[in-house]
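Trainee: sequence unavailable; structure follows:
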């Protein structure tokens, strides 16, 4: 125990020595432990405690709650994107090639530092995506990708706010908040009910947008390894490798959701139903459809609304 405390004191001294003095006293910024504990609690709640508590309970509908939550996230993400833009990225003040961290007390610089903290805080509000899954007993949608993405991000962003609030790394937040505006708009529409379903044909491209986002972040971060830029190399690797990890996780999800089902249909000789009729190996069967307004919300474009539930009726010969 004494060794653990000594190790913690050593890490804390590093945070105090090299951390940004402007954010040192801000809420949850003095030490990484509170953030780490919140992230671990999140994983325990959504993977163990929540499903256990909901095991013998009926799922909550939460339709109005989902509408209000997604509306809030759209507004919040829009504000974050605006602040990141006006603090540097879309004003010509920041360079895509190399942008060192400004540790001054300039008002515009402090505006960027402030929005960095709010971006960090937004990672906690996104936990509710998973909490709603649990309350609605959609536990099969709490995938490894989903939990890793949500559980890692607050801890990852904490280091940025504590050591490099501003500069090159905020490009990540700029792209991410832009994607979230589109993503939560999608889930807001999905939560409105099945009458909006015909307008949600673009869910596939939402995941594609996520993948493109991580590619752009990788290129933007790793370019600093080949040029002379006064930006910490440790954070270049930190941000770049996060983008690499999420790129492969989202790419795997994309393949499972959109490529494998299509391949399975081709191999089985099944064509998509048209006007209520499906063709399987030359045999025609009439289908009956039971539409369910069973929409759910996810945090980062990695899930989609449950679509039409199909049940095959007996053939006329039976």
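Mentor: Cool, the structure landed. These numbers were taken from a predicted model, which means no experiment stands behind them.
Trainee: from now on I want contacts and neighbour counts done on CA atoms only, so please keep to that.
Mentor: Noted.
Trainee: return the residues in contact with residue 213.
Mentor: 175, 176, 179 (Cα atoms under 8 Å, 6 or more residues apart in numbering).
Trainee: chain neighbours aside, what residue packs nearest to the first one?
Mentor: If you skip the residues right next to it in sequence, residue 175 has residue 213 as its closest partner in space, 6.5 Å away by Cα to Cα, 6 or more residues apart in numbering.
Trainee: if we can go back for a sec, most surrounded residue in the contacts of residue 213?
Mentor: residue 179 (22 neighbours; other Cα atoms under 10 Å).
Trainee: that one contacts residue 210, correct?
Mentor: Yes: Residue 179 lies in contact with residue 210 (Cα atoms under 8 Å); the separation is 7.1 Å.
Trainee: need the residues touching each of those two.
Mentor: By Cα under 8 Å, 6+ apart, no residue touches both residue 179 and residue 210.
Trainee: pull the longest strand from the chain.
Mentor: Under DSSP state E, the strand in the chain containing the largest number of residues is strand 283-290.
Trainee: packing partners for the helix or strand following that strand?
Mentor: With elements assigned by DSSP states H and E, the helix or strand that comes after strand 283-290 is strand 309-312. Counting contacts by 3 or more Cα pairs under 8 Å, 6 or more residues apart in numbering; DSSP states H and E, strand 309-312 is packed against strand 283-290.
Trainee: three-state assignment of residue 22?
Mentor: coil (DSSP: H, G, I helix; E, B strand; the rest coil).
Trainee: please compare the first structure with the one that follows:
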């Protein structure tokens, strides 16, 4: 029930701004209750905490077929999301710089909302990436950057699909899904063995593309806040601030793995 004008009681939990949630996505799977999100995030973090201890007592698994199938499926899903967002927003002549979120049941608006829900759901499916690292004993890939990225993206996309599933939210989702098409295509190719892996010299440029994505995202959200875009200044500011750590963490990863100093081996004295 609504008790104070700005919150809804869920059991003994006061859920802020529930009455402002978008009516179109409210009944959709894993959107209504924050408890679903809390439970899934708790499961993910427990997997990260205890999964390696369990897996370390067993032999590493190769999982080539599951890895390939998952990567191909994720590449296709992100292609669908990207295409739906692009074609539906073009059909509605969405503004690139500032597009308010209107509660409209226009078919194209509903396509955008549905694509954004799939974008949110894809972040749940990405938890499998972490499970694969654990089962394959890829401990170095189970980094703070990886865990922070996967856990917080799931939470952030839930916030947007619940409150602002259309409007300007389309641009960062479309940009991210495009990057993930390339990323999961790389993952699928990388499990096909040495004959294919020797052609995957462009891995460093995939990280550079991610850095470009974060840079564009920060600039884009900044102009929305400066202009006072009706889409929702607080959400825009939150998205921009949220992206800054990624720019730093991915930048540090790129410098550590691909800088000229790490590529040139020092002579042994």
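Mentor: Now that the structure is in, tell me what you want to look at. Everything numeric in this text was worked out from a predicted model, so none of it was measured.
Trainee: confirm that the residue nearest to residue 175 of structure 1 sits in a helix.
Mentor: Yes: under three-state DSSP, residue 213 of structure 1 sits within a helix.
Trainee: how close does it get to residue 151 of structure 1?
Mentor: Noted for residue 213 of structure 1: a distance of 19 Å to residue 151 of structure 1, by Cα to Cα, to the nearest Å.
Trainee: does residue 15 of structure 2 sit in a helix, a strand or a coil?
Mentor: strand.
Trainee: what's the neighbour count on residue 268 of structure 2?
Mentor: Neighbours around residue 268 of structure 2, by other Cα under 10 Å: 4.
Trainee: sec struct for it, please.
Mentor: coil.
Trainee: hmm, back to that, tell me the buried residues in the longest strand of structure 1?
Mentor: Neighbour-count burial for strand 283-290 of structure 1 flags 285, 286, 287 (criterion: 16 or more other Cα atoms under 10 Å).
Trainee: mind telling me what the last one corresponds to in structure 2?
Mentor: Mapped onto structure 2 by TM-score structural alignment, residue 287 of structure 1 lines up with nothing.
Trainee: also the one 10 residues further on?
Mentor: By TM-score structural alignment, residue 297 of structure 1 lines up with nothing in structure 2.
Trainee: in structure 2, which spans are strands?
Mentor: Going by DSSP E, structure 2 shows strands at 7-10, 13-16.
Trainee: any chance of those strands in JSON lines, plus mean neighbour count and distance to residue 253 of structure 2?
Mentor: Putting the strands of structure 2 into JSON lines (neighbours: other Cα atoms under 10 Å; distance: least, Cα to Cα, whole Å) gives the following:
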{"stretch": "strand 7-10", "mean neighbour count": "15", "distance to residue 253 of structure 2": "41"}
{"stretch": "strand 13-16", "mean neighbour count": "14", "distance to residue 253 of structure 2": "36"}
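Trainee: for those, which one sits closest to residue 86 of structure 2?
Mentor: Closest to residue 86 of structure 2 of the strands of structure 2 is strand 13-16 (Cα to Cα; 32.0 Å).
Trainee: how far apart are that closest one and its match in structure 1?
Mentor: Average distance, strand 13-16 of structure 2 versus aligned residues of structure 1 after superposition (mean Cα distance after the TM-score superposition for structure 1): 4.5 Å.
Trainee: tell me how far residue 224 of structure 2 lies from residue 100 of structure 2.
Mentor: 11 Å.
Trainee: compare those two (neighbour count), which wins?
Mentor: residue 224 (22 against 16).
Trainee: which ones are touching the more buried one?
Mentor: Residues in contact with residue 224 of structure 2 (Cα under 8 Å, 6+ apart) are 97, 98, 233, 236.
Trainee: can you give me the neighbour number for the last one?
Mentor: This points to residue 236 of structure 2. For residue 236 of structure 2, using other Cα under 10 Å, the count is 22.
Trainee: so what's it closest to, chain neighbours aside?
Mentor: residue 221 (5.5 Å).
Trainee: returning to that earlier point: rebuild the strands of structure 2 as a markdown table, extending it with distance to residue 162 of structure 2.
Mentor: Output for these, formatted as a markdown table (distance: least, Cα to Cα, whole Å):
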| stretch | distance to residue 162 of structure 2 |
| --- | --- |
| strand 7-10 | 14 |
| strand 13-16 | 12 |
